[in-house]
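S.K.: sequence first, then the predicted structure, then my questions.
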Amino acid sequence: MTTLITARLTLRGPRPGDLDDLHAIYGDRRAMRYWSSLPHGELDTTQAMLDRMIATFADQPTYFIWEHAGRAIGAGGMHDPWEVGFILHPDHWRNGLAHEAMSAIILHLWTTTEAPALTADTDPRNAASFGLLASLGFVETGRARNTFFVGGEWSDSIYLALARP
């Protein structure tokens, strides 16, 4: 199984035992504020997502669970062909962990895939996500209005890309 180690994190495949930690992330309104779906209200929703993650990781180790101090605190990597994304529990925001994780994952993606470039999509109101992507070298390629309708609210998108080095 593919595992990446950084100074503070273990980036690994999903496990059945991650359910409670992942539900704490995907069920948190703050973490899901700019996500493309509502927070997970039921554990079954997170279980279904975790089952999909486990099923795909063995064949495509590109989207990782971020483990810190023995707990799953986030997830991220490539989830669609060439598109990256990430989520981190709010208790760990502003500590550089997302930058640390995504830096390692991007290097892994360049060495294990044929991606000509990586892309990302973020809500313009999510300054932290946009800032992280910019610090990783992503550049804005376009914008679109009303791209997601979640919880009775439209959100816009900023599209970004990172060219293969």
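M.R.: Arrived safely, thanks for sending.
S.K.: going forward, measure contacts and count neighbours with C-alpha atoms only.
M.R.: Will do.
S.K.: does the most centrally placed residue in the chain sit in a helix, a strand or a coil?
M.R.: Most central in the chain under CA atoms, centre = their mean is residue 86, positioned 1.5 Å from the mean C-alpha point. Secondary structure for residue 86, judged by DSSP: H, G, I helix; E, B strand; the rest coil, is strand.
S.K.: show the contacting residues for the nearest residue to it once chain neighbours are set aside.
M.R.: Beyond its immediate neighbours in the sequence, the residue positioned closest to residue 86 (CA to CA, 6 or more residues apart in numbering) is residue 76, lying 3.9 Å away. Residues in contact with residue 76 (CA atoms under 8 Å, 6 or more residues apart in numbering) are 63, 64, 65, 66, 84, 85, 86, 87, 101, 102.
S.K.: just to revisit the earlier point, gap between the residue nearest to the centre of the chain and residue 138?
M.R.: Taking CA to CA, to the nearest Å as the measure, residue 86 falls 14 Å from residue 138.
S.K.: and for residue 21?
M.R.: To residue 138, residue 21 is 29 Å away according to CA to CA.
S.K.: ditto for residue 150
M.R.: Using CA to CA, one obtains 26 Å as the distance from residue 150 to residue 138.
S.K.: quick one: neighbours of residue 12, just the number.
M.R.: By other CA atoms under 10 Å, 21 other residues sit near residue 12.
S.K.: show me the contacts for the nearest residue to it once chain neighbours are set aside.
M.R.: Sequence neighbours aside, residue 3 is the residue nearest to residue 12 in space, at 4.6 Å (criterion: CA to CA, 6+ apart). With contact taken as CA under 8 Å, 6+ apart, residue 3 is in contact with 10, 11, 12, 13.
S.K.: alongside the first one, take a look at this:
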Amino acid sequence: MLKTQRLILRGPRADDLDDMFALFSDPRVMRYWSTPVHKNRDVTADMLKWRIKNWPDWPHYFQIEHEGRVVGSAGNHRSTEIGFMLSPDHWRKGIITEAMSAIIPHLWDTTDHDELTADADPLNAASIGLLTSLGFVETHRAKKTFFINGVWSDSVYFSLPRPLQVPAK
């Protein structure tokens, strides 16, 4: 678990289902996500069970708890790739910046990644701006990377190299 001024970043729990379904069933949240909107709770419940089962082996993708509710998720979800999602009720309040500012140093401390990577839809200006503000640099772009609900999306890819460590004197 990580704590920031406003947030608790923690592993998934069974009682997160309602909050997670609210996120994954919201078309605004899922607009640039790599899977379709969850049409029923069973899809979200299966995903949550998987996250709970795998948390002990991969404790790097966090539930974002704010004022007692899960309002999003963020972290390193596979390989070196990071990602994040947030309830629209909390957009433009610095929540993901605050979360990732705690998560990134944690990842450097707890993984052997040489870099962190991310991808975003080129139309997702908010995520691109956030990644850039965190120090990520665009590496390349690709066409037709996701086909969700009959629509192709493109991707822009980013990288954040591991900081150089200055030897202690």
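M.R.: Looks like it came in fine. Please read all numbers here as calculations on a predicted model, not as lab measurements.
S.K.: re earlier: per the alignment, name the residue of the second structure opposite the residue nearest to the centre of the first structure.
M.R.: Residue 86 of the first structure maps onto residue 84 of the second structure when the alignment is built from TM-score structural alignment.
S.K.: does its match really touch residue 72, like I thought?
M.R.: Yes. Residue 84 of the second structure sits in contact with residue 72 when judged by CA atoms under 8 Å, with a separation of 7.3 Å.
S.K.: what's the top helix by length along the second structure packed up against?
M.R.: For the second structure, the longest helix by residue count, based on DSSP state H, is helix 95-110. Here helix 95-110 of the second structure touches strand 2-3, strand 7-10, strand 69-78, going by 3 or more CA pairs under 8 Å, 6 or more residues apart in numbering; DSSP states H and E.
S.K.: my guess is the residue nearest to the centre of the first structure contacts residue 66. True?
M.R.: No. The pair residue 86 of the first structure / residue 66 is not scored as a contact, 9.8 Å apart, by CA under 8 Å.
S.K.: quick check: residue 75 of the second structure touching residue 59?
M.R.: No. If you go by CA under 8 Å, residue 75 of the second structure and residue 59 don't touch, sitting 9.2 Å apart.
S.K.: hmm, back to that, who has more neighbours, residue 21 and residue 138 of the first structure?
M.R.: For the pair residue 21 of the first structure and residue 138, the greater number of neighbours falls to residue 138 (20 against 17), based on other CA under 10 Å.
S.K.: pretty sure that one sits against residue 160.
M.R.: Yes. Under the criterion of CA under 8 Å, residue 138 of the first structure is in contact with residue 160, at a separation of 5.8 Å.
S.K.: list the residues that contact both of the two?
M.R.: Counting by CA under 8 Å, 6+ apart, the common neighbours of residue 138 of the first structure and residue 160 are residue 119.
S.K.: now which residue in the second structure aligns to residue 164 of the first structure?
M.R.: Residue 164 of the first structure maps onto residue 162 in the second structure, by TM-score structural alignment.
S.K.: one step back: which one of residue 75 and residue 59 of the second structure has more residues nearby?
M.R.: Between residue 75 of the second structure and residue 59, residue 75 has the larger neighbour count (other CA under 10 Å), namely 25 against 19.
S.K.: now that one: closest residue in space, sequence neighbours ignored.
M.R.: Here the nearest residue to residue 75 of the second structure in space, its sequence neighbours aside, is residue 61; by CA to CA, 6+ apart that works out to 4.2 Å.
S.K.: mean deviation, the longest helix of the second structure versus the first structure?
M.R.: Between helix 95-110 of the second structure and its aligned stretch in the first structure, the superposed structures give an average distance of 0.5 Å (mean CA distance after the TM-score superposition for the first structure).
S.K.: mean shift between whichever helix or strand comes after that helix and the first structure?
M.R.: Tracing the chain C-terminally past helix 95-110 of the second structure and defining elements by DSSP states H and E, one meets strand 115-120 next. With the two structures superposed, strand 115-120 of the second structure lies on average 0.3 Å from its match in the first structure, counting by mean CA distance after the TM-score superposition for the first structure.
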